[in-house]
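# coords below, sequence missing:
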């Protein structure tokens, strides 16, 4: 099959940990043809189909010069077997426009994973609202007074922007309320921007667990991203240590409750973030942690993913 990966520039990949690379490697092992492009290479012209200036690549097995280009075709997305949208956040205007181009490609017959409309409909922090029964107390607002009331009720809270990634812009405010006003102003820009506030979950010391759900089914191991030193954030990008561990009963309950619903919406791959017993985020753009879980737990996550992709295309 021809698989087109829409991703960040190939030369930026850190192949020792990159999830998209692990998908490519497993697909190549099965004999599938690999194509790659960036969102900026996708275009549409009236009278034609959504197309992309692609690079046909072959993996070399080398850790640094990891691919060679075998051709540079311009292809209609409907003419490849699957399009895998793996562009990293932020979900900015260009990402938004890319989902509309990909949705037009779907109308022309392309198979896109994750489904473009569902990428738009599941903003990674706000998507938890639908599944509030699994969340710790949460507030979404732009009103400073509501944030102050929430803090007064719960005393120890986490504040974060709705468009953050990799732990950026996350603040903890304890019982003393130190700097709460300044933090609110920083995040809501004096009432112009919506933010999220959640009751602090002390089990963060045991890790912010990334639970992967593939084709509606949970990977049996999570990657607990454990904060280091005085840091409150477990994100790997913020210096957290990733430790693979079996799913707890609560982890599995959450994943099995959400998995079929999200899969039915065209979300082949989802990353659930769970702290303690609470769901905190639903990641749908480009969930990661394939290689860390595979290496530490011995469970072949890329194999499970490509199995699910092939089944979806059958």
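That came through, no problem. Quick caveat, the model's predicted, so the values are computed rather than measured. Numbering: from 1, shown residues only.
# From here on, just use CA atoms for contacts and neighbour counts.
OK.
# Which secondary structure state is assigned to residue 96?
Following DSSP: H, G, I helix; E, B strand; the rest coil, residue 96 is assigned to helix.
# what about it, distance to residue 57?
Residue 96 sits 27 Å away from residue 57, going by Cα to Cα, to the nearest Å.
# ok, now residue 272?
For residue 272, the distance to residue 57 - Cα to Cα - is 31 Å.
# More neighbours: the two, which one.
The neighbour comparison of residue 272 against residue 57 (other Cα atoms under 10 Å) goes to residue 272, with 27 against 19.
# Just the buried positions in stretch 195-211, please.
Within stretch 195-211, the residues scored as buried using 16 or more other Cα atoms under 10 Å are 195-201, 204-205, 207-211.
# start to end distance for that stretch?
With Cα to Cα, one end of stretch 195-211 sits 24 Å from the other.
# residues near residue 12, how many?
The burial count for residue 12: 8, using other Cα under 10 Å.
# and if you look at residue 271?
24.
# surely it meets residue 215?
No: with contacts counted by Cα atoms under 8 Å, residue 271 stays clear of residue 215, the gap being 11.7 Å.
# What are the buried residues along the host helix or strand of residue 68?
Assigned by DSSP states H and E, residue 68 belongs to strand 67-71. Neighbour counts using 16+ other Cα under 10 Å place residue 67 of strand 67-71 among the buried residues.
# quick one: the helices in this structure?
19-29, 93-107, 116-121, 144-154, 180-188, 249-264, 290-297, 301-313 (DSSP state H).
# Out of those, which gets nearest to residue 40?
helix 93-107 (8.2 Å; Cα to Cα).
# who's in contact with the closest one?
39, 42-44, 49-50, 77-78, 112, 115-117, 119-120 (Cα atoms under 8 Å, 6 or more residues apart in numbering).
# Mind doing that once more with 6 Å?
Applying Cα atoms under 6 Å, 6 or more residues apart in numbering, the contact partners of helix 93-107 are 50, 116.
# Equivalent analysis for stretch 265-284, please.
Counting by Cα under 6 Å, 6+ apart, 114-115, 124-125, 134-136, 203-204, 208-215, 287 sit against stretch 265-284.
# try this one side by side with the last:
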């Protein structure tokens, strides 16, 4: 019987139901499922195990990190998990370290798919970029749900305040300044991929403002990928696969990839609601070929 370890973080305000949905789908497919908090990972006599029973991580066929876990122990945990054989990890800890933040994509060979983007913790310099003209989007480097995402231009009355808030005390936090993509006004496509296979997609139509986040009032509708979108997904999926990522959400607007989410992307709940089909079953099927 193949086995999977799902490592998540138990919180009252979980971002989505991925841990529960995936656990049920793996169990239905005949997998042995073990769920633990990410902080259950520990090193014992040269082996990585899980508390409280010291179940060895190298005995699992798949290990799946869902989310980033406790912030204070994040780096220690990622360094421990870097010692796991990459073929056992759905998304490796190295990939989470290198690719999770929103400024990662424009620094890769996928830069031509990305809007003009800047990352800095210097509010004055970011202001000078905005002052070059046009519309921009200002956002945290690793935010989610559309929180603290603002559309700005050189005449925005609160621009300096927004920049100071995002960069934080003593300009200690990085934030992202990205050229506004007008294609977002007609919607953004979210695509879920598992082990290089597309397992579902939908279109997010913006709500009362520029954001296409469902938590910010956007509306989800069924969508069939265009040929151009499929080409983009194939290219991004191949890039992510080569860097240890086998489950991701890819967000596309027009010819651009706005971002990809590899930590614990939402979307399965929405696809299930729109189609009546549980995409977790397709996810499990995509990974079953590995065992």
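Here it is on my side, so go on. Just so it is clear, the model here is predicted, and its values are computed rather than measured.
# Residues contacting the strand holding residue 68 of structure 1, please?
By Cα under 6 Å, 6+ apart, strand 67-71 of structure 1 touches 55, 56, 57, 58, 59, 60.
# Structure 2: which residue goes with residue 148 of structure 1?
In structure 2, the residue paired with residue 148 of structure 1 according to TM-score structural alignment is residue 127.
# wait, residue 307 of structure 1
Per TM-score structural alignment, residue 307 of structure 1 is aligned with residue 285.
# quick one on the thing from earlier: in strands, which of the contacts of stretch 265-284 of structure 1 appear?
Residues of the contacts of stretch 265-284 of structure 1 located in strands (DSSP state E): 208, 209, 210, 211, 212, 213, 214.
# Nearest residue to the last one in space, please, no chain neighbours.
By that I understand residue 214 of structure 1. residue 269 (4.8 Å; Cα to Cα, 6 or more residues apart in numbering).
# show me the contacts for residue 88 of structure 1.
So residue 88 of structure 1 contacts residue 286 (Cα under 6 Å, 6+ apart).
# which one is residue 217 of structure 1 nearest to, not counting chain neighbours?
Ranked by Cα to Cα, 6+ apart and with sequence neighbours excluded, the top spatial neighbour of residue 217 of structure 1 is residue 259, at 5.9 Å.
# now swap in residue 297 of structure 1 and tell me
residue 244 (6.1 Å).
# Mind putting the buried residues of stretch 195-211 of structure 1 into TSV with distance to residue 276 of structure 1?
Below are the buried residues of stretch 195-211 of structure 1 laid out as TSV (distance: Cα to Cα, whole Å):
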residue	distance to residue 276 of structure 1
195	22
196	19
197	17
198	14
199	12
200	11
201	7
204	7
205	9
207	8
208	8
209	8
210	12
211	12
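# Name the nearest of the residues you listed relative to residue 255 of structure 1.
The closest of the buried residues of stretch 195-211 of structure 1, once distances to residue 255 of structure 1 are taken by Cα to Cα, is residue 211, at 7.5 Å.
# Could you find the counterpart of that closest one in structure 2?
By TM-score structural alignment, residue 211 of structure 1 lines up with residue 191.
# from what I can see its match touches residue 199, true?
No: in this structure residue 191 of structure 2 lies outside contact range of residue 199 using Cα atoms under 6 Å: 7.8 Å.
# quick one: contacts for residue 183 of structure 2?
Per Cα under 6 Å, 6+ apart, neighbours of residue 183 of structure 2: 253, 254.
# So which residues make contact with the strand of greatest length in structure 2?
Longest strand in structure 2 by number of residues (criterion: DSSP E): strand 197-205. The contact list for strand 197-205 of structure 2, computed with Cα under 6 Å, 6+ apart, reads 187-193, 212, 218-223, 282.
# ditto for stretch 147-158 of structure 1
Contacts of stretch 147-158 of structure 1 (Cα under 6 Å, 6+ apart): 171, 172, 173, 174, 175, 197, 198, 199, 200.
# Spatially, which residue comes closest to the aligned partner of the last one in structure 2, not counting chain neighbours?
With TM-score structural alignment as the criterion, the equivalent of residue 200 of structure 1 in structure 2 is residue 180. The shortest distance from residue 180 of structure 2 to any non-neighbouring residue, by Cα to Cα, 6+ apart, is to residue 136 (4.5 Å).
# What degree of burial does the one you found show, as a neighbour count?
So residue 136 of structure 2, with other Cα under 10 Å, has 21 neighbours.
# Distance check, the residue in structure 1 that it lines up against against residue 171 of structure 1.
Under the alignment by TM-score structural alignment, residue 136 of structure 2 pairs with residue 157 in structure 1. To residue 171 of structure 1, residue 157 of structure 1 is 8 Å away according to Cα to Cα.
# Who are the contact partners of residue 143 of structure 1?
Residue 143 of structure 1 neighbours (Cα under 6 Å, 6+ apart): none.
# how about the residue nearest to residue 214 of structure 1, what's its partner in structure 2?
So, by TM-score structural alignment, residue 269 of structure 1 is matched to residue 247.
# now that match: how far from residue 172 of structure 2?
Plainly put, residue 247 of structure 2 is 31 Å away from residue 172 of structure 2 if you go by Cα to Cα.
# same check, this time on residue 242 of structure 2
When residue 242 of structure 2 is compared with residue 172 of structure 2 (using Cα to Cα), they lie 32 Å apart.
# for residue 85 of structure 2, same thing?
For residue 85 of structure 2, the distance to residue 172 of structure 2 - Cα to Cα - is 35 Å.
# what do you get for residue 68 of structure 2?
Taking Cα to Cα, one finds residue 68 of structure 2 at 21 Å from residue 172 of structure 2.
# With residue 132 of structure 2 instead?
Residue 132 of structure 2 is 24 Å from residue 172 of structure 2, by Cα to Cα.
# ditto for residue 162 of structure 2
Residue 162 of structure 2 sits 14 Å away from residue 172 of structure 2, going by Cα to Cα.
# quick one, which of the two is more surrounded?
residue 162 (19 against 12).
# Identify the residue of structure 1 aligned to the more buried one.
Using TM-score structural alignment, residue 162 of structure 2 pairs with residue 183 in structure 1.
# got it, and residue 206 of structure 2?
Checking with TM-score structural alignment, residue 206 of structure 2 has residue 227 as its match.
# what's that match in contact with, if anything?
233, 234, 240.
# Same list, these, but as CSV with neighbour count and distance to residue 8 of structure 1 please.
Converted to CSV, the contacts of residue 227 of structure 1 look like this (neighbours: other Cα atoms under 10 Å; distance: Cα to Cα, whole Å):
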residue, neighbour count, distance to residue 8 of structure 1
233, 24, 25
234, 25, 24
240, 20, 23
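# Great, nothing more from me.
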